[in-house]
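Peer 1: Just a sequence and a predicted model for now, questions to come.
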Amino acid sequence: MSIAFTHSYADLPPHFYTEQPPSPVVDPKLLFLNNALAQELQLDQAALRSADGIAMLAGNHVPDSARPLAQVYAGHQFGGWSPQLGDGRAVLLGEVIDRHGTRQDIQLKGSGPTPYSRMGDGRAWLGPVLREYIVSEAMASLGVPTTRALAAVSTGETVLREAPFPGAILTRVAISHIRVGTFQYFASRNDSAALKALTEHVIARHYPDATGPMDLLRQVCTAQAHLIAQWMSLGFIHGVMNTDNCHVAGITIDYGPCAFMDTYIPDKVFSSIDQFGRYAYNNQPEIVVWNLAQFATSLLPIMGDRDAAIEEATEVIHTIPDTFQAAWLALFRAKIGLTTSQSGDMQLLADLMTAMAQNQADFTNTFRALSGDKARDAFTDPAAFDTWETNWRARLASEPDGLAERLTKANPAFIPRNHRIEQAIQAALTGDLAPAQRLIDTLTRPFEDQPDAADLRRPPTDEEAVRQTFCGT
């Protein structure tokens, strides 16, 4: 198995990482291979499916061109400071250049213990691997910046969590794995030389027009504000927005206890470890401001005059809510078919979402149904929708034709619903991968109606509802 890996991150100083080969497994078997992504990465699909390819995806074979390593970082976890974290169950093999000329990391997640494992086993079990594969690929198809899933393999080994489960490894692809926590790690150690090297690396890799650390801060803030607006427009809840899970390039990373809402509940929490709702759906725009304030603090040592830098960085952080609000409003205007801006649009949207919350309306299906005549069916009191629809129709009078087409382009028919993911995981535990494959295939075309998959649009029954989601560790 030959891959032309490059190593811009490994070329950074040695204290940025620990060189660490993946731990071999007993009996690797390929579960899923993302053929479209392999093609984008200019990788040989047949070779990846071969015995040598599967051995590489499982960590049993390390290509000659690879330089496997585990990255170190720190972070605030639920607001509490952790001075050293890092890749506790993942190993970066190297980087490849995709067909668009973009540098992409290839990482094995669940590949064994590292020095950063924090008493963990370094492994992953099948459930979280399937969840991340399904959700990250769905996010990519929905147009949200994200890590990707190239492959999933079973290991032939057992992983002990609350019970014994079959082990698995995810091959994760990302434009990098650099987090706010990476900067925090070096800032907390007063290592200005490392901060400068990391800043130069991130600018070269992600923001080539940035003119220095302050401009980098500004561009990261913009990217993150737009990302969170996209999450909100899809009813997505990350579940664990710690600074070590906040990517400096503005992509979604680390799908642990993540979930998409069914019924619209503004303060909804799924994560079993988020006991106080810190990362609830409606808190996400505020948390990203908090996270990026920590990023700004980390950059201060290399920003020149401290007092002037604090003043300017504070101004940059204070721009995030307005940037987010503008991005949110643009996305939600599109979700109700508006192409122009009027002063009453925010109130129109607020009225709809208040009615949705009060009437237990399904988030995804309600917006999608606006393109037809069944939106009122999503409300326990259809009259609540009728009142709003009158105002909406009046607002649409100033809009161009083509409403239905605009609405279907802005509102997905399919999201990775929690109960369908859970059903796919349970089937996979019996050896049946068909439900997971069907879900993956359907979610690659989320804006198409796909009548044969209409059952995947249905919200869960009370018996099917998933009320908590969990990390894989």
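Peer 2: Cool, the structure landed. Numbers count the residues shown, from 1 in each chain.

Peer 1: C-alpha only now, for contacts and for neighbours.
Peer 2: Noted.

Peer 1: okay, which residue is most central for the protein?
Peer 2: The centroid of the chain falls nearest to residue 252 when counting by CA atoms, centre = their mean (2.8 Å).

Peer 1: ok, second structure coming up, stack it against the first:
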Amino acid sequence: MTEKKEIADQIGWNFDNSYSRLPESLFTKLNLTPVRSPKLIILNHPLAASLGLNGTALQGNDGVAELAGNQVPEGAMPLAQAYAGHQFGHFNMLGDGRALLLGEQINPLGERVDIQLKGSGRTPYSRGGDGRAALGPMLREYIISEAMHALGIATTRSLAVVSTGESIIRETEQPGAILTRVAASHLRVGTFQYVSAWGTSQDLRALADYTLERHYPEVANDENRYLSLLQEVIKRQAELIAKWQLVGFIHGVMNTDNMTLSGETIDYGPCAFMDTYNPETVFSSIDRQGRYAYANQPHIAAWNLARFAETLLPLLHDNREQAVTLAEDAISDFVKMFHHHWLAGMRAKLGIFNEEQEDESLIEELLSIMQKHRADYTNTFRALTLNKLEDTVLFSAAEFTQWYEQWQARLGRQQESQASSYQLMRSSNPAIIPRNHRVEEALEAAVEREDYRVMERLLEVLSNPYAYSTEQEIYSTLPEESTRPYRTFCGT
């Protein structure tokens, strides 16, 4: 048995590389670029175990070397994926500029997931960049992606962050790091846009067939399998975006290259969670026009899906006119699907089990009052869930008192008990979210002082956001008032 095979057996790697069997124009095979002095910062032990990996072995020298890109795991085949994308509405050739797909881990349940190193060095798609990543943004992705998973929202996940012992230059000199990202796949709308723009019809069909086999095998034998593919992606994105809206998550950079075909949230660059309820909220420093504001996310999702549908037109029907009609009909369903998921989710947040025609106006009225009084989004629903109205700024507002009476009357018109309603609310309204000031506090301690305890405590309370535990209460407090709006940056 070779030394690499022994290490793989100890760690638990079980790689396959199906993506590498696609047309070669879709990727570039590369050697890893070693770093000077890798050090494990954090390892996601529960995720490692679910992948069939030995966490103890991953913390050893060989494991850290593999997580840093200093050593190729047995069975891995490092490659950078090519893709394109509309970035803030402008179409560009892109690709993995600072990431390498090691391969696909087959977990103990037989499921296939991508293992990707992010910040692993230059590739042919780096577009002049250094291919590296800073420690702060990698830890941010770790925190937010794991918080999203705990909230029950489909997401890529973070297995580990390793510091590189090297500095990188952004606005300032910063410590370098590599994140190990786990994803159902890294297939994106932008992947199809790349093939549509620069590939052949055979490449397009091969990519579509691969996507069906990997994510939607249940519709792979449908009469029009490519229309079914479009419809299934639309379904998953409608559910995903609704869940974002329900917890006040703002992605910040909804370019087409950041929309997965699996329905997972990907890329946690300028993302953040909304404090004060305002549909126009934007955090990203580069989103000066508010294209990706909270209220716009459903519209942008539909726009992105239309771009995906355009790439599939040659597969939908031989007659382009009929293909366009099929695509337009499918896209039009997104709005109805999103609205269905959002309305059902809002009913649950208010403890409503059945449906009445006036429910939507009841919900919209609450949101309007929240916006008028600059109420915190998460904590308003938290106060309603705990029946601690004095905990919200709405408590003394006359219109809120009137709304509260209407809401209580609405709850009284359903068979379920009030206790059942409050239990539904507890399971639908997180007690905590990764508050922006708490995330920044954790990142500052980690990056500036190499103190990871603040981050570890934050991750612990975020791991069960619906617990309503006493330990979580301090993490639900709002930041101090500031005259400067909170801004995020595309550091990841």
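Peer 2: Structure received. Computed from a predicted structure; not experimentally measured.

Peer 1: just checking, what residue in the second structure corresponds to residue 453 of the first structure?
Peer 2: Aligned counterpart of residue 453 of the first structure in the second structure: residue 472 (TM-score structural alignment).

Peer 1: Doesn't that match belong to a helix?
Peer 2: Yes: with DSSP: H, G, I helix; E, B strand; the rest coil as the criterion, residue 472 of the second structure is assigned to a helix.

Peer 1: Confirm for me that it is in contact with residue 434.
Peer 2: No: taking contacts as CA atoms under 8 Å, residue 472 of the second structure lies outside contact range of residue 434: 11.2 Å.

Peer 1: Which of the two has more residues huddled nearby?
Peer 2: Taking other CA atoms under 10 Å, residue 472 of the second structure and residue 434 do not tie; residue 434 has more neighbours (23 against 20).

Peer 1: Find the nearest non-adjacent residue to the residue in the first structure that that one lines up against, please.
Peer 2: When the first structure is aligned by TM-score structural alignment, the residue opposite residue 434 of the second structure is residue 416. Nearest residue to residue 416 of the first structure in three dimensions, chain neighbours excluded: residue 135, at 6.2 Å (CA to CA, 6 or more residues apart in numbering).

Peer 1: Need the counterpart of that neighbour in the second structure.
Peer 2: Matched to the second structure by TM-score structural alignment, residue 135 of the first structure sits across from residue 144.

Peer 1: Which strand or helix spans residue 348 of the second structure?
Peer 2: Using DSSP states H and E, residue 348 of the second structure sits in helix 320-349.

Peer 1: Validate this expectation: residue 108 of the first structure resides in a strand.
Peer 2: Yes: counting by three-state DSSP, residue 108 of the first structure is found in a strand.

Peer 1: Would you enumerate the residues in contact with it?
Peer 2: Residue 108 of the first structure sits next to 22, 57-59, 90-93, 169-172 when contact means CA atoms under 8 Å, 6 or more residues apart in numbering.

Peer 1: Tell me how many other residues crowd the residue in the second structure that residue 343 of the first structure lines up against.
Peer 2: In the second structure, residue 343 of the first structure lines up with residue 357, judged by TM-score structural alignment. Residues near residue 357 of the second structure, counting by other CA under 10 Å, number 7.

Peer 1: ok, residue 357 of the second structure to residue 346 of the second structure distance?
Peer 2: Using CA to CA, to the nearest Å, residue 357 of the second structure is found at 14 Å from residue 346 of the second structure.

Peer 1: mind checking what residue 400 of the second structure lines up with in the first structure?
Peer 2: With TM-score structural alignment defining the correspondence, residue 400 of the second structure maps onto residue 385 in the first structure.

Peer 1: sec struct for its match, please.
Peer 2: helix.

Peer 1: Report the contact partners of the closest residue to it other than its chain neighbours.
Peer 2: The shortest distance from residue 385 of the first structure to any non-neighbouring residue, by CA to CA, 6+ apart, is to residue 376 (5.5 Å). Shown in contact with residue 376 of the first structure (CA under 8 Å, 6+ apart): 382-383, 385-386.

Peer 1: burial of the aligned partner of residue 4 of the first structure in the second structure, as a residue count?
Peer 2: Alignment note (TM-score structural alignment): residue 4 of the first structure maps to residue 14 of the second structure. Other residues lying near residue 14 of the second structure total 21 when counted by other CA under 10 Å.

Peer 1: hang on, residue 14 of the second structure packs against residue 103?
Peer 2: No: with contacts counted by CA under 8 Å, residue 14 of the second structure stays clear of residue 103, the gap being 9.4 Å.

Peer 1: how long is stretch 39-56 of the second structure end to end?
Peer 2: 15 Å.

Peer 1: and residue 126 of the second structure, what pairs with it in the first structure?
Peer 2: With TM-score structural alignment as the criterion, residue 126 of the second structure matches residue 117.

Peer 1: Please disregard the earlier target; I meant residue 184 of the second structure.
Peer 2: The alignment partner of residue 184 of the second structure in the first structure, by TM-score structural alignment, is residue 175.

Peer 1: Could you report the separation of its match from residue 39 of the first structure?
Peer 2: Residue 175 of the first structure sits 16 Å away from residue 39 of the first structure, going by CA to CA.

Peer 1: what do you get for residue 226 of the first structure?
Peer 2: Distance of residue 226 of the first structure to residue 39 of the first structure, given as CA to CA: 28 Å.

Peer 1: what's the answer for residue 196 of the first structure, then?
Peer 2: 35 Å.

Peer 1: Those two: which is more packed in?
Peer 2: Neighbour totals were compared for residue 196 of the first structure and residue 39, and residue 196 leads with 19 against 13 (other CA under 10 Å).

Peer 1: Just give me the match in the second structure for that one.
Peer 2: Correspondence of residue 196 of the first structure to the second structure, assessed by TM-score structural alignment: residue 205.
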